[in-house]
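**Student:** Let me see the structure of the following:
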Amino acid sequence: MNECGASGTDQLLDLFHGVRLTPTQRRIAHCLVRHAGAAAYLSAAEVAELAGVSQPSVTRFAMALGHDGYPALRRRLRELTTTAGAGPADAGNALQRAVRTEMDNLDRLAGQLADAGRIAGVGRLLAASRPLPVLGLRAAAPLAAYFAYFAAKVHPDVRVLDHGGSLLADRVDQAVAAGATALLAFVLPRYPRETLDALREARDAGLTVVAITDSPVSPAADHADVVLPAAVGTDLVFDLHTAPMTLAMVVLQAICDAAPAETQTRLEAFESSAARRQLFLG
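**Tutor:** This is a model prediction of the structure:
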């Protein structure tokens, strides 16, 4: 559970901004983000165990961030935890706090979207891919299906990849053979190994990988060309995916904006077909 709050998490991410991290260091950074409040009071050995790395790796990570060792980094983490303070998200009962944290996550996402040009570029990239494979396994599968349901109304060939196993690589290869140039992936905790393997295979096959994931230092960052972060709520028994779902619809809007005439034609054709078949009551 993240005890640091949205502002504290933003400050923690700022520590990593502009620093070239190795895959191992990226794993440590992601561990600190996921355990933001508690990490400030953990030893280097405990952080290493949480991240699944060696203790010397934690020390090298602290030095890569400009500190003379992990104790200095831990002092900095404590400062961030303290200055983050108690905000509106700390008021009310546990359920209210969980919802308010989601509001913070959405507010943070809104701030990231200030660079509208970046999202517009992603929209053009995905709109141009025919077909457009959309990957989401396990907890991410419903988001991939939700995105694909609406995307299919404006894109001629959307292919959902929501099952792992040996057939997943085959379906990626088939999409490439059919002309795909990009892949949209939803990569959410607990990060299925098959998802990361599929991202690696997609890039090896020549696809440009766009990943919607929970953090800029998530494991997906090592296997994606474009990382679009949207925080996941962790205050309930199961994660809340409000911000990633919102970001998915923002990306779909960017796809529509990339080809407005084609989008309008396809939507009108769908509405005509829906009316003829009386699909909806209203």
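**Student:** Every contact and neighbour count from this point should use C-alpha atoms.
**Tutor:** Fine.
**Student:** show me what contacts the closest residue to Asp235 other than its chain neighbours?
**Tutor:** Once its chain neighbours are removed from consideration, Asp235 has its nearest residue in Ala98; the separation is 5.3 Å (CA to CA, 6 or more residues apart in numbering). Applying CA atoms under 8 Å, 6 or more residues apart in numbering to Ala98 gives the contacts 89, 233-236.
**Student:** Quick check: what element follows the helix or strand containing Met103 along the chain?
**Tutor:** Assignment of secondary structure by DSSP states H and E places Met103 within helix 94-112. The C-terminal neighbour of helix 94-112 among helices and strands, as given by DSSP H and E, is helix 116-127.
**Student:** elements contacting that following helix?
**Tutor:** In this structure, helix 116-127 packs against strand 182-187, helix 242-258, with contacts taken as 3 or more CA pairs under 8 Å, 6 or more residues apart in numbering; DSSP states H and E.
**Student:** Now the closest residue to Arg108 other than its chain neighbours: which helix or strand?
**Tutor:** With sequence-adjacent residues excluded and distances taken as CA to CA, 6+ apart, Arg108 is closest to Ala6, at 7.5 Å. When secondary structure is defined by DSSP H and E, Ala6 falls within helix 5-16.
**Student:** Now the second one, please; I'll put the structures next to each other:
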Amino acid sequence: MRTKAITLETFHAQVAAAAQTSSINQQIAEYVSEHYREASFMTASELAHAIGVSQASITRFSVAMGFSGFTDFVRTLQGLVREEWHTPERAVYVHSEWAGQKDLLVEQEIQNLEGLPDLMADSHVAAMAKAIASAKRVILAGARASSTIIPYAAYFLSKVKDGVEMATPNTPVWETFGLDPDPDSLVVAWVFPRYPLSLVTWLERLRRQNIQVAAFTDRWVSPAVHLADPVVVVPVASASLFDSYAAPFVLINYIIRQVAALTPGLQQRLEALEARDQANHAFWNRPNSK
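**Tutor:** Okay, the predicted model is just below:
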């Protein structure tokens, strides 16, 4: 189900509303409004120390804003300012108090995975599987960190259907795709923070050429939302030196399974692939003991 996008504007409106509930919350709100980018890197205790209030006050402020607690608050804030982060700033997760407490990255990934059942029931996921299954040529596209997901998706999707290709910057497909538009082609892009400009520009060109584009991205205010249809929003975890993609990988595996269910002759294809692997001795086998 598509939920209302939270933007920095609505976040600041929530901060302003929480400020009206108590004098301490007003004090916290004033700091967060001015230093929201810095606050996105802070633990509850660090934020409390910076403002001069108790850690419990930070938790109560988070709840007053409508969040379940500080973890929910800071996770939302991180998502809003993530594209502004530079890698050196994220070293805070290595040497600060973040590293000594219960790992927020693991907590984020657990929450992301727990949300997948609802996401898998979303109509956007079914539309993605149908679009991939019906396309004769599927171009899996991405740039920088987003492109690391593509080999996994291509390897398994190719076992289900023909016509799967990969496009990343400086590859032949990236450079030449769209010169002779094919209505039976589908581009499936992974567009995650920090939203590579090369990828966004490439997708904008395809859209101008009326080439069908589908996309996975992390939120409904992503630049991919206006460049693709269908769009599947799946969260990535950001509480680490680098983003983590556990939920997207699991979702891709699920969608490939849905594509397989829509593909005629799947059993025969899988049997033929297995026979080829056996003939080529593709896998290690334990030697027979005598």
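**Student:** And for the counterpart of Asp239 of structure 1 in structure 2, the neighbour number?
**Tutor:** When structure 2 is aligned by TM-score structural alignment, Asp239 of structure 1 is paired with Asp243. Under the neighbour criterion other CA atoms under 10 Å, Asp243 of structure 2 is assigned a count of 17.
**Student:** And for Arg194 of structure 2?
**Tutor:** Here the neighbour count serves as a burial measure; for Arg194 of structure 2 (other CA under 10 Å) it reads 15.
**Student:** And for Thr171 of structure 2?
**Tutor:** In terms of burial, Thr171 of structure 2 registers 10 neighbours under the definition other CA under 10 Å.
**Student:** and if you look at Pro131 of structure 1?
**Tutor:** Taking other CA under 10 Å as the criterion, the count of residues near Pro131 of structure 1 is 23.
**Student:** residue contacts, it?
**Tutor:** Applying CA under 8 Å, 6+ apart, we find Pro131 of structure 1 in contact with 156-159, 175, 178-180.
**Student:** rerun at 7 Å
**Tutor:** 157-159, 175, 178-180 (CA atoms under 7 Å, 6 or more residues apart in numbering).
**Student:** circling back to that earlier point, as TSV, the helices and strands packed on helix 116-127 of structure 1 with distance to Gly165 of structure 1 would be great.
**Tutor:** Formatted as TSV, the entries for those read as follows, by distance: least, CA to CA, whole Å:
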stretch	distance to Gly165 of structure 1
strand 182-187	16
helix 242-258	25
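**Student:** So which of these has the densest surroundings on average?
**Tutor:** strand 182-187 (a mean of 28; mean count of other CA atoms under 10 Å).
**Student:** whereabouts in structure 2 does it align?
**Tutor:** Under TM-score structural alignment, the counterpart of strand 182-187 of structure 1 in structure 2 spans residues 186-191.
**Student:** any idea how far that stretch is from the chain center?
**Tutor:** Its chain's C-alpha centre lies 13 Å from the corresponding centre of stretch 186-191 of structure 2 when counted by CA atoms, centre = their mean, to the nearest Å.
**Student:** Assign Tyr153 of structure 1 to helix, strand or coil.
**Tutor:** Check again: residue 153 of structure 1 is Lys, not Tyr. For Lys153 of structure 1, the assignment made with DSSP: H, G, I helix; E, B strand; the rest coil gives coil.
**Student:** Let me fix that, I meant to ask about Asp170 of structure 1.
**Tutor:** Bear in mind the rule, three-state DSSP; under it Asp170 of structure 1 is helix.
**Student:** For it, what is the corresponding residue in structure 2?
**Tutor:** Mapped onto structure 2 by TM-score structural alignment, Asp170 of structure 1 lines up with Thr176.
**Student:** residues contacting its match?
**Tutor:** By CA under 7 Å, 6+ apart, the contact set of Thr176 of structure 2 is empty.
**Student:** That one and Pro169 of structure 2: what is the separation?
**Tutor:** In this structure, Thr176 of structure 2 lies at 11 Å from Pro169 of structure 2, with CA to CA, to the nearest Å as the measure.
**Student:** again with Gln111 of structure 2
**Tutor:** Counting by CA to CA, the separation of Gln111 of structure 2 from Pro169 of structure 2 is 32 Å.
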